[in-house]
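K.L.:
below are the sequence and a predicted model for it; my questions follow.
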Amino acid sequence: MIKLENVVLASPDQMKFIIEGMRNPMNSWDNSDSSCGKATRETNIQWSDDYFIGTNDANLMQRLSNACTDHRKFMRMMPVYVRITAPLYWWKEFDTYKVGTVANSCSTMHKIAEKEFTLDDFSTEHLASQTRQVLEITIDDLNDSRSIYLKTKNKGDWWQMIQLLPSSYNQTRNVMMNYEVLANIYKSRKDHKLDEWREFCRWIESLPYSELVTGGME
């Protein structure tokens, strides 16, 4: 299970700044045709409700994106913020992407005893009925340890929860990435065996001008 919500992208002012920087190497600022307010051509790409990427800028962005990472530095300046809820086994793989990402997570260490554990706290969509029963027993054990810890505040009782917690436990993080990071993720993970990665890549495809990431406009 993975949930992606509260997506925040570059503002019109940020996009204007990014495109200006993209054109710095060739001093080609006069060729920029992106606009705020309304599209100047039907072929312009809508970035947000009030910002449109012009044909000239879009073509240059795509050519640079198709070239190589050295030429598409502007993509590192295109931020993407998103709130992700996913199981710990997925976060373990996501943490491979350390460069260009920042995350604030809900703390398992500090808040593990905050609420009673329920089956909804875990990703269980592929569990067989017998295996689900094992998880339910584990959840009961976690709640027993939680009850004891809340009474004793003993670190040894706290450890019972920390080390018993399954990797299917869902954690929420607010994450900042950029289009270059997304391009690396998409290339490596779009056909991954984990459902969460394939769904994440489908989410990437839904972003404005995702062709920069997926290479869909070569």
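P.N.:
Okay, I see it.
K.L.:
contacts and neighbour counts: CA atoms only from here.
P.N.:
Fine.
K.L.:
which elements pack onto the longest helix along the chain?
P.N.:
In the chain, taking DSSP state H as the definition, the longest helix is helix 129-152. Judged by 3 or more Cα pairs under 8 Å, 6 or more residues apart in numbering; DSSP states H and E, helix 129-152 is in contact with helix 155-164.
K.L.:
elements contacting the next helix or strand after the helix it packs on?
P.N.:
Counting by DSSP states H and E, the next helix or strand C-terminal to helix 155-164 is strand 170-178. The elements that strand 170-178 packs onto, with contact taken as 3+ Cα pairs under 8 Å, 6+ apart, are strand 79-87, strand 102-105.
K.L.:
so which of these comes closest to G54?
P.N.:
With Cα to Cα as the criterion, G54 lies closest to strand 79-87 of those, at 19.5 Å.
K.L.:
and the closest one, how far from the chain's centre?
P.N.:
4 Å (Cα atoms, centre = their mean, to the nearest Å).
K.L.:
A further structure is provided below for comparison with the first:
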Amino acid sequence: MKVTNVRVYDLKESVIACRNAMRLVPPEYTDEEFEKSLERAKKLCKASIGKVRCHANFRTGIRVSFDIEYPNYISSEMQRYHWFDIVTSSSRMHRLVQMDFDKCCNKWVTERSKQQMKELIADYNANQCEDNFMKVLSNCPQGIMMFMRISTNYEQLRTIYLQRKNHKLPCWRSFCKWIETLPYSHELIICDQ
């Protein structure tokens, strides 16, 4: 999976807010307050390991948006769990017969599969009936690369990281490596420091 156009929002504000339970007045969102709150945030994240997530619920306020390119076989896993809000995505339904199968598939799609798709698309273009379209759609390789814009948060990324960092599929392991590159990921998502 390839991740681009990453934006992280409200990290500073959410970390500062992690101390709200102990405050009598609303906080000031200063760099000094962030540094004080970061120490508390790290402790809350470690306290949440193996317990209910409420100790580090402030992570839900650290929002992350990004574009992701992924093999089609991952989309059912991405959509099954409430890890992501999908802003918008590419569409097999609308673009499949226009795709270049020599360029849009991952390295595991065989030449034979690509050739079959080219033949099915040629049949569809010669006779654009429902039966021919359904043959194209139904035989599309799972290794076709799709893309989407996603919004999520640090709490969901922690869940993904814990569940997928040693996953059988290399794209999930790659995605977890990307999670490690986010600001304060080791302190707030991975909780190893």
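P.N.:
Thanks, I have the structure now. This structure is a prediction, so every number in the text was calculated from the model and none was measured.
K.L.:
so what touches the longest helix of the first structure?
P.N.:
For helix 129-152 of the first structure, contacts defined as Cα atoms under 8 Å, 6 or more residues apart in numbering pick out 113, 116-119, 124, 155, 157-158, 160-161, 164-165.
K.L.:
mind putting the residues you listed in JSON lines, distance to M78 of the first structure and neighbour count included?
P.N.:
JSON lines is the format used below for these (distance: Cα to Cα, whole Å; neighbours: other Cα atoms under 10 Å):
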{"residue": "A113", "distance to M78 of the first structure": "38", "neighbour count": "19"}
{"residue": "E116", "distance to M78 of the first structure": "40", "neighbour count": "14"}
{"residue": "F117", "distance to M78 of the first structure": "38", "neighbour count": "20"}
{"residue": "T118", "distance to M78 of the first structure": "38", "neighbour count": "12"}
{"residue": "L119", "distance to M78 of the first structure": "37", "neighbour count": "12"}
{"residue": "T124", "distance to M78 of the first structure": "35", "neighbour count": "16"}
{"residue": "K155", "distance to M78 of the first structure": "44", "neighbour count": "9"}
{"residue": "D157", "distance to M78 of the first structure": "45", "neighbour count": "18"}
{"residue": "W158", "distance to M78 of the first structure": "41", "neighbour count": "20"}
{"residue": "Q160", "distance to M78 of the first structure": "43", "neighbour count": "17"}
{"residue": "M161", "distance to M78 of the first structure": "40", "neighbour count": "21"}
{"residue": "L164", "distance to M78 of the first structure": "40", "neighbour count": "13"}
{"residue": "L165", "distance to M78 of the first structure": "36", "neighbour count": "17"}
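K.L.:
P166 of the first structure matches what in the second structure?
P.N.:
Counting by TM-score structural alignment, P166 of the first structure corresponds to P141 in the second structure.
K.L.:
and if you look at S105 of the first structure?
P.N.:
So, by TM-score structural alignment, S105 of the first structure is matched to S89.
K.L.:
go through the longest helix of the first structure and flag the buried ones.
P.N.:
Across helix 129-152 of the first structure, burial judged by 16 or more other Cα atoms under 10 Å covers 135, 138-139, 141-146, 149.
K.L.:
out of these, which is nearest to R198 of the first structure?
P.N.:
Using Cα to Cα, the buried residues of helix 129-152 of the first structure come closest to R198 of the first structure at L135, 25.0 Å.
K.L.:
and the counterpart of the closest one in the second structure, how far is that from R164 of the second structure?
P.N.:
In the second structure, the residue matched to L135 of the first structure (TM-score structural alignment) is S113. In this view, S113 of the second structure and R164 of the second structure are 29 Å apart by Cα to Cα, to the nearest Å.
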